[in-house]
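K.L.:
Requesting a structural model of the entry that follows:
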Amino acid sequence: MTVPIEILNKFPKLSNDQLLLNLSNPIGKSKLIIDTDTANEIDDQFALAWALLSEDKIDLLGVTAEPYSFQHHKEELLKAYKIIKEKKEISDSNIEFVNSYKDWVNGLIDSNTHPDDIYFDSPAEGVEKSYQEIIKIFDKLKIPHEGKVFRGSDQYLTSFDEPLVTESSEFIVKTCLQYPDQKIYVCAIGCLTNIASALLMEPKIINNLVVVWTSGFPTYSINNNTNSLNLVQDVLSSQLLFECGVAHVYLPGYNVGAQLTLSLPDMKEFVNGRGDIGNYLYELYTNNPLHKQRGVIDQTWRTWVIWDVINIAWMIEPSWVPSHIVSSPVLNDELFWKRENESYPMREAFGVNRDAIFHDFFVKIDKLK
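P.N.:
Here you go, the predicted structure:
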């Protein structure tokens, strides 16, 4: 257990039957909030656009902006860069660390870029950029955004006793309380700061809140989750999700969501020229901010993972993201999964139907030609 017991005691204890009901696959048209760090790279924009084009399955109540930042990588990136650049002997204790940065560092070396030349947005800059990017996606689809888009936290949770009260966390609480007899899904495609704050502000929202989050490794994995941006930015919020008893659908990024790749030929054939949004998504793909950050010069032979569409795919057609009920683990302070004797049920994905997912996206965006 990593969350203090006095905090956990504030949450209602849902019966297993109620949790399993909340964790059942969505049927029909679901009420949804998307919680997103939209300007972080390019996958959130695809996910948001697809949700907005899927009104038959998704009643999108609002979109809440999350903070993001890669600043936590700076010190380690500099260290790895120095070791690799100077061809220093790598000690046994540093092998795993250096290997985790090897591709990034080699890209910087090939592009003649020093880590000090890279600007990393602060969380405050990240949430504001994400807020503006959400509005841009609405505008590209010519869908009004007024009353639908909310600014989130400009920092991460530092204490379970001090939730970060923002437009976003207040909107999540208000929405759950407004529809007490209906499941309110929140597709979390960033860190969990807004959602964790909402839970701490009003614990009883766990009665009808269902958090659908993509992050990290499968919970049976022995791997450390340090490399998961969504998880590592706000560790306290990540830990709270797995211990407070809220229904959560966990969609691992590594090994599962990582299969959701698109190539440049895919983008040219199926996305470019499909209205303002298709042209914009193509522009994002061919001007990926992470390419510059990682020193990627030639993208012609590469694919890119569009991680966050996995959440929307599960909402539209759960069979595209096969999952099962497992016991919820604890995320320890070293960022490994640990299972304890007493735990809540959760739903976890173990695969994706990549072709069916992107076919649905392509069909819907093609109508904008």
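K.L.:
contacts and neighbour counts: CA atoms only from here.
P.N.:
Noted.
K.L.:
Could you report the neighbour count for residue 365?
P.N.:
Close neighbours of residue 365, defined as other C-alpha atoms under 10 Å, add up to 21.
K.L.:
Now do it against residue 38, distance only.
P.N.:
According to C-alpha to C-alpha, to the nearest Å, residue 365 stands 19 Å off from residue 38.
K.L.:
cool, residue 361 as well?
P.N.:
18 Å.
K.L.:
So which of these two has more stuff around it?
P.N.:
residue 38 (30 against 22).
K.L.:
residues contacting that one?
P.N.:
By C-alpha atoms under 8 Å, 6 or more residues apart in numbering, residue 38 lies in contact with 44-45, 65-66, 129-131, 133-134.
K.L.:
Residue 27 now?
P.N.:
Going by C-alpha under 8 Å, 6+ apart, the list of residues near residue 27 is empty.
K.L.:
and it, helix, strand or coil?
P.N.:
Counting by DSSP: H, G, I helix; E, B strand; the rest coil, the backbone at residue 27 sits in coil.
K.L.:
Equivalent analysis for residue 120, please.
P.N.:
coil.
K.L.:
what about it, neighbour count?
P.N.:
17.
K.L.:
cool, and the one 5 residues further on?
P.N.:
Around residue 125 sit 16 other residues, with neighbours defined as other C-alpha under 10 Å.
K.L.:
is it true that residue 288 touches residue 43?
P.N.:
No. Counting by C-alpha atoms under 8 Å, residue 288 does not reach residue 43; the two are 10.1 Å apart.
K.L.:
Comparing the two, which shows the higher neighbour count?
P.N.:
Comparing residue 288 with residue 43 by other C-alpha under 10 Å, the one with more neighbours is residue 43, at 21 against 16.
K.L.:
one more to line up against the first:
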Amino acid sequence: MSNYKSKTAFASLLLVLVALFSACNLSENSKIPVLFDTDANNEVDDQHALAYLLFSGDHFKVEGITVNATSAPTGYSENSDVSDHYEEAKRVMQLCGDFYGEIPLKTGANGSFSEIKEHIGEPDFDGHEAVDFIIEQAMKKRNRKLVLLPVGKLTNIALALMKEPAIAENVRIVWLGSNYPEPGEHNQDWDIESMNYILDANVPFEMVTVRYGKPSGTAAVMVSQDQILHRMPGKGPKISAPVAGRHGGEFSNFGDYSVNLFSQFHMWGDPIGRALFDMAAVAVVKNPDWAEKREIPAPIYVNGKWVERPNNPRKILLWEWFDIYGIMNDFFVTMDDYKLVNVR
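P.N.:
I've put the predicted structure just below:
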């Protein structure tokens, strides 16, 4: 009888362990797989978007990070080589918990889509490392689509789609860019042809609008300099080996580096602050209720203006009217109580 009870108890324990293991797997599988594409050395919003992503491990599975090159605003940095963007992304990965070497970081395009596209059949074309990595990750079997989250120009993404069109079925592109329906915007203007290529491709595409000076775009998702100076010091895990900052000095956590970045960058407004455009793009992937979205026929950008195509069967999603309080509150809560992404 005791032997029977022992076997029954063992079987019950095994069932419990299997259930717990399955629950853990379901929890991990329910996370959003993301590949983050960034011009990290451009301003200050890329760094905060990446930190927010890496600290939101209860929501995201970060499959990799790719970089591209755009110029920084006049007076902030003259150097826009892709290697500088790589180094800044590496720096943030290190400061957020020594993720460099654990999460893949790949060098992408220095040039534009039009300059590179004729060379994608060559083994060492400009940006090949990031483009091939995007394709590799997009072709992996997952239980949900891989989110390609570009917060700079769209060159790497467009080249990957051109080289391997089959990835379109497996990805969802969420891009921080454009002032649609008005002209202009840095990420857009740096490589218009790559954007137009994606607008005409059969791939899920979402534009997280910027709209400088407007209340309806991510330009309205502002953080004040005082908020950063008072709330960010010391935030994030403390790493063992300090990292040299972009503007000098050494740092052992992302929070202190955030303060340094905001003390160096030109601010504006009353109170003095800065929009965290790119971080808002991460936020709406994390929680779609933090903005409004609508479907529109895909327009095209020609000669410096948007051309509507109302009969276009190709549709895209447009994100606008962001919940500034909800996004900024979650950003600071995440900095206070971070959950590092799982790299296993």
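K.L.:
Top of the contacts of residue 38 of structure 1 by number of neighbours, please.
P.N.:
For the contacts of residue 38 of structure 1, neighbours tallied by other C-alpha under 10 Å; top is residue 66, 36 neighbours.
K.L.:
aligned partner of residue 232 of structure 2 in structure 1?
P.N.:
Counting by TM-score structural alignment, residue 232 of structure 2 corresponds to residue 271 in structure 1.
K.L.:
Could you measure from its match over to residue 313 of structure 1?
P.N.:
18 Å.
K.L.:
quick one, helices of structure 2?
P.N.:
Using DSSP state H, the helices assigned to structure 2 run over residues 2-29, 45-54, 82-95, 113-116, 128-138, 155-163, 186-190, 192-199, 225-231, 254-264, 277-286, 324-336.
K.L.:
okay, these in TSV with distance to residue 36 of structure 2 next?
P.N.:
Converted to TSV, the helices of structure 2 look like this (distance: least, C-alpha to C-alpha, whole Å):
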stretch	distance to residue 36 of structure 2
helix 2-29	19
helix 45-54	8
helix 82-95	10
helix 113-116	19
helix 128-138	10
helix 155-163	11
helix 186-190	15
helix 192-199	17
helix 225-231	24
helix 254-264	18
helix 277-286	9
helix 324-336	17
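K.L.:
For residue 278 of structure 1, see how far away the match of residue 232 of structure 2 is.
P.N.:
5 Å.
K.L.:
Touching both of those two, which residues are there?
P.N.:
Common neighbours of residue 271 of structure 1 and residue 278 (C-alpha under 8 Å, 6+ apart) are residue 365.
K.L.:
what's the matching range in structure 2 for stretch 102-109 of structure 1?
P.N.:
Counting by TM-score structural alignment, stretch 102-109 of structure 1 has no counterpart in structure 2.
K.L.:
Repeat that for stretch 232-242 of structure 1.
P.N.:
Going by TM-score structural alignment: stretch 232-242 of structure 1 matches residues 189-199.
K.L.:
Pull the residues that contact the matching stretch.
P.N.:
Counting by C-alpha under 8 Å, 6+ apart, 70, 112-114, 153-155, 158-159, 188, 205, 298-301, 316 sit against stretch 189-199 of structure 2.
K.L.:
Apply 10 Å and report the result again.
P.N.:
69-71, 111-114, 117, 152-159, 161-162, 173, 175, 177-178, 183-184, 187-188, 201, 204-206, 297-302, 304, 314-316 (C-alpha atoms under 10 Å, 6 or more residues apart in numbering).
K.L.:
Buried among the residues you listed? Make that a ChimeraX selection.
P.N.:
Here is the ChimeraX command that selects only those of the contacts of stretch 189-199 of structure 2 that count as buried (16 or more other C-alpha atoms under 10 Å):
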select :69,70,71,111,112,113,117,152,153,154,155,156,157,158,159,161,162,173,175,177,178,183,184,187,188,201,204,205,206,297,298,299,300,301,314,315,316
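K.L.:
now residue 163 of structure 1, nearest residue through space, not along the chain?
P.N.:
residue 197 (4.4 Å; C-alpha to C-alpha, 6 or more residues apart in numbering).
K.L.:
Could I get the contacting residues of the alignment partner in structure 2 of that neighbour?
P.N.:
Counting by TM-score structural alignment, residue 197 of structure 1 lines up with residue 159 in structure 2. Shown in contact with residue 159 of structure 2 (C-alpha under 10 Å, 6+ apart): 109, 112-114, 116-117, 120, 127-128, 130-132, 134-135, 165, 194, 197-198.
K.L.:
Can you flag the buried ones in the residues you listed?
P.N.:
109, 112-113, 116-117, 120, 127-128, 130-132, 134-135, 194, 197-198.
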